[in-house]
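K.L.:
3D model of this:
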Amino acid sequence: MMRDMQRRKKILMVSCQHWLSPIQVGDHLLARQFLAAGWQVGFISDPVTPFHLVKGFELKPRLKNYLSGGVRGNGGDLWGYVPGGLVMPYNVSFLKNRWVHSFWQNLTFPNLIRQVRKNGFAEVDVLYFRTSKQAFWLDKIKSNVSVFRVADNDSGFFDYNDEVRRREQALVQRADLTVYTSKPLEDYVTRLNPRDTLYLPNGVEFDFFSAPTNKPSEYKEFSGPIAVHVGSVLPERFDFELVDLLTVKFPEVQFVFVGPDEALRRRLHQRPNLHLLGPRPYELISGYMQHADVGLILLDIEKNPVLVNSTNPLKLYQYLASGLPVVSMAWDVLTDLAPPTCLAKNRDEFARYLGHVLSERCFDPAELMAYAKKFDWQSQFNHLCSRIEMISEKKRVNEDASGF
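P.N.:
So this is what the prediction gives:
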């Protein structure tokens, strides 16, 4: 009752992914923490455009969201919206030019800025960005504190170009706080000349992933051990060759992939022990981890060292919180974190570690879960909120001192 009588805090979050995407990234997981703390959350994704009719990825759910004016949840405290427009910035042809980057929001129908204001987010306590494509919000709505979260070295993605770099730097220099998720990203962020920074590694919803769940129906049809990969497959950093090697070397192991699988279907050789299940609702994915025998992290550091060396993978913490042993390629972030995980220097060593984990059952689930618990999102959220409050208080003091 007291919470309803007080002014509710609001945050507008700008993400590349839409709210109901099967790929739930750090933006979604932080949004859930804000909701649990009593905030009202607006969650805006990249727009859907006519060009998505060609690409097709997640077209149907995004169109449904757009046509319905967004989704509501959490007792009305959440509004998740996919804008609709004629164009959006992309690293091809005329879509990468400065005009599109600057004015694409003016070609949204209904107008994106009016939609956000209409839904109660004309003034917010926090304005949060994961992408610089929507940096215009700094000039379109009133916010007390602005936060830019750098989750990857985006220069390693296909969609990165000089205009993206220019806008990323401009956003970092205007945002009150730039958050980065791995130690190697510190240098990347520092070179963009931020006003203030915070190291905030990825985390895990520990209670969700550690709570026992039923075995997925698909697993009941398999014989032999199960090696699972849950999450996105980005061609810029995924090791397709390693998967082909493993499926041949371990014919008795069922290799299961849960998540968008378009790239996998194009790039992998189809084999009897390769199972591409496609996306599953987020609330079900812990079961695919808990009832597997090993979790796989399949990034190709040789193909894209810039991107991979800055990656702090969410699935590492999710696997471990589920009590699932993990085999991964080694790179800087994981070496520094030193998790109770097999970290391979090359594909042959990866295969040896996989065979060892499956034959020896050498990891104690309790030890794995204890490590993951240290990275619970609640702790990360509290750290972020403390810094936001410090910035907000500093602004109040400066305003009082200036007489405004």
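K.L.:
CA only for contacts and neighbour counts going forward, please
P.N.:
OK.
K.L.:
Quick one: list the elements packing against the lengthiest strand in the chain.
P.N.:
Assignment by DSSP state E gives strand 142-150 as the longest strand of the chain. Under the contact criterion of 3 or more C-alpha pairs under 8 Å, 6 or more residues apart in numbering; DSSP states H and E, strand 142-150 touches strand 123-129, strand 177-180, helix 377-402.
K.L.:
Please identify the deepest-packed of the ones you listed.
P.N.:
The highest mean neighbour count among the helices and strands packed on strand 142-150, using mean count of other C-alpha atoms under 10 Å, belongs to strand 177-180: a mean of 24.
K.L.:
Let's compare: structure for the following, please.
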Amino acid sequence: MLTLICFSINNWEKRKARKQQFMLSLAKRQDVAKVVYVEPALNLWRLIFSPGEELKDKGNQRRWLRALRFSYELAPEVQKLIILTPIFFLPFAFRLPFIYQLNLYLWLKFIRRKLKGLGFKEVILWLYNPYDFKLLSWFRQRCLAIFDWAEDWPEYFRDYPKRLREFLSRAQLQCIKEADLVFTVSVHLLKQAKVINPNTWLLRDGTNWEYFVKPKLYYTPADLKDIPHPILGYVGTVSFRFDAALVLALSQRLVYASIVIIGKILTLTPEIRLLQERKNVYFLGEKDYSELGGYLNNFDVCILPYLTEVKTPAPTKIYDYLASGKPIVSTSILELGFLSDYIWMARNYDEFTGFCVQALKENNAVKQRLRIEKAQENSWDKRADEIMEFVRNLLVKKGIEAKI
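P.N.:
Sure, this is the predicted structure:
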């Protein structure tokens, strides 16, 4: 059976998105022996000089414990998934790519011994971070290499210096060229990658729809109890894509509605500060994925206030929104066009406000059922089926179908 080793760009965290969900669903399969989830590396120098910051929460403490012990941990969700946390000993790894590569090479020496000890064979290497492109040359004990192009990384890390963004551009191009199989999160990225590597395929995000329709989720979380309805709710990170000016205008126009934002603030702009001062806007912080059903079931309308001038893949949470059955109002994100029958898509502030008003009045059981059915068609487990079909076909072409 196959073993997947995923070098991720995200920690094994509360907000389980594409990277974690793919690996969880794959680990549940009978045709997969193990999944190794390699978190982004911790740097020893940060622990030495900023121990308070590095050890401020239990999640980070567990990561440091794994890293310093050179040990691994089994995911509580499925015992076939192993979590590894690398440690880098040389500083400035992300400022100077060659130092990152040196750190990675040294840590790879360790992981090779660890994998041999665990007896892994028929390994699929799965990459996300362009910084890890050297693994395509160094990690030879594999039957396939997959690059999941989940972001246009120079655009995503837009605050990086120009030289680093240029490096990211070259590195992600190298990953696309050298991978045996490339998945993209959007049509926009698919068109770019297909020219470079013909073995490129669109692989959209998914949902654990059952988290959002179980009767036990019909309760009111403690931090929602005192928030008056109607509730316009957003789930996701507050990053450069988040249109804070739109949400500010919405809070001013619909003063009778509460706007609830669930997720980590990554970019604290002046507009976000103004939002934090609004009496009808509530920032509730990041929640565990398993808790989201309780929140979405208390929303009256789910909103996606993203900047339209930023090229955005279909947001991961769109399928979670659909699974809740609640009306959805979004800005006109190009990549959401294929879902236009299920959501309101606004071209400007006036339309967004108007659609929210209409959505609050919706009382249509048929539309609710259709949204839930659409979510069920796009589960993470079904995405895992798609992944394994691509993998199986490619292994057959390589003449190693006996290993499946």
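K.L.:
Can you add distance to Ala370 of structure 1 and give the helices and strands packed on strand 142-150 of structure 1 back as a markdown table?
P.N.:
Formatted as a markdown table, those follow (distance: least, C-alpha to C-alpha, whole Å):
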| stretch | distance to Ala370 of structure 1 |
| --- | --- |
| strand 123-129 | 31 |
| strand 177-180 | 24 |
| helix 377-402 | 14 |
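K.L.:
Out of those, which is closest to Asn346 of structure 1?
P.N.:
strand 177-180 (27.5 Å; C-alpha to C-alpha).
K.L.:
and for that closest one, what span of structure 2 is it aligned with?
P.N.:
Residues 181-184 of structure 2 are matched to strand 177-180 of structure 1 when aligned by TM-score structural alignment.
K.L.:
after superposition, how close is that stretch to structure 1?
P.N.:
On superposition with structure 1, the mean distance recorded for stretch 181-184 of structure 2 (mean C-alpha distance after the TM-score superposition for structure 1) is 0.6 Å.
K.L.:
starting at the chain centroid, how far to that stretch?
P.N.:
Averaging C-alpha positions (C-alpha atoms, centre = their mean, to the nearest Å) puts stretch 181-184 of structure 2 16 Å from its chain's average.
K.L.:
Check stretch 388-403 of structure 1 too.
P.N.:
The answer for stretch 388-403 of structure 1 is 32 Å, by C-alpha atoms, centre = their mean.
K.L.:
circling back to that earlier point, which other residues reach the longest strand of structure 1?
P.N.:
Residues from elsewhere that reach strand 142-150 of structure 1 (C-alpha atoms under 8 Å, 6 or more residues apart in numbering): 122-131, 138, 171-172, 175-181, 185, 189, 388, 391-392.
K.L.:
Where in structure 2 does it align, residue-wise?
P.N.:
The aligned range for strand 142-150 of structure 1 is 141-149, by TM-score structural alignment.
K.L.:
What lines up with Val238 of structure 2 in structure 1?
P.N.:
So Val238 of structure 2 corresponds to Val233, using TM-score structural alignment.
K.L.:
Count residues in the vicinity of its match, would you?
P.N.:
22 (other C-alpha atoms under 10 Å).
K.L.:
I'd like the distance between it and Ala330 of structure 1.
P.N.:
18 Å (C-alpha to C-alpha, to the nearest Å).
K.L.:
Equivalent analysis for Val258 of structure 1, please.
P.N.:
From Val258 of structure 1 to Ala330 of structure 1 the distance is 22 Å (C-alpha to C-alpha).
K.L.:
Out of the helices and strands packed on strand 142-150 of structure 1, the one nearest Ala151 of structure 1 is which?
P.N.:
strand 177-180 (5.9 Å).
K.L.:
on contacts alone, who are the packing partners of the closest one?
P.N.:
Applying 3+ C-alpha pairs under 8 Å, 6+ apart, one finds that strand 177-180 of structure 1 contacts strand 142-150, helix 185-190, strand 197-199.
K.L.:
Select, out of these, the one closest to Arg280 of structure 1.
P.N.:
Among those, strand 142-150 sits nearest to Arg280 of structure 1 (C-alpha to C-alpha), with 26.2 Å.
K.L.:
what sits up against whichever helix or strand comes after that closest one?
P.N.:
Using DSSP states H and E, the helix or strand that follows strand 142-150 of structure 1 towards the C-terminus is helix 162-174. Residues from elsewhere that reach helix 162-174 of structure 1 (C-alpha under 8 Å, 6+ apart): 96-98, 101, 131-133, 135, 148, 155, 178, 192-195.
K.L.:
can you do 10 Å?
P.N.:
89-91, 96-98, 101-102, 129, 131-136, 138, 146-150, 154-155, 178-179, 189-197 (C-alpha atoms under 10 Å, 6 or more residues apart in numbering).
K.L.:
How about the most centrally placed residue in structure 2: what's its closest non-neighbour residue?
P.N.:
Relative to the mean C-alpha position of structure 2, the nearest C-alpha, by C-alpha atoms, centre = their mean, is the one of Ala17, at 3.3 Å. In space, and not counting its chain neighbours, Ala17 of structure 2 is closest to Thr316: 6.8 Å by C-alpha to C-alpha, 6 or more residues apart in numbering.
K.L.:
what's around the aligned partner of that neighbour in structure 1, how many residues?
P.N.:
Aligned counterpart of Thr316 of structure 2 in structure 1: Leu314 (TM-score structural alignment). Neighbour count of Leu314 of structure 1, defined by other C-alpha under 10 Å: 16.
K.L.:
Who are the contact partners of Leu314 of structure 1?
P.N.:
Leu314 of structure 1 touches Gln24, Val25, Gly26, Pro201, Asn202, Gly203, Val204, Gly231, counting by C-alpha under 10 Å, 6+ apart.
K.L.:
thought the last one was touching Ser21?
P.N.:
Think Gly231 of structure 1. No. Look at Gly231 of structure 1 against Ser21 with C-alpha atoms under 10 Å: they stay out of range, at 11.1 Å.
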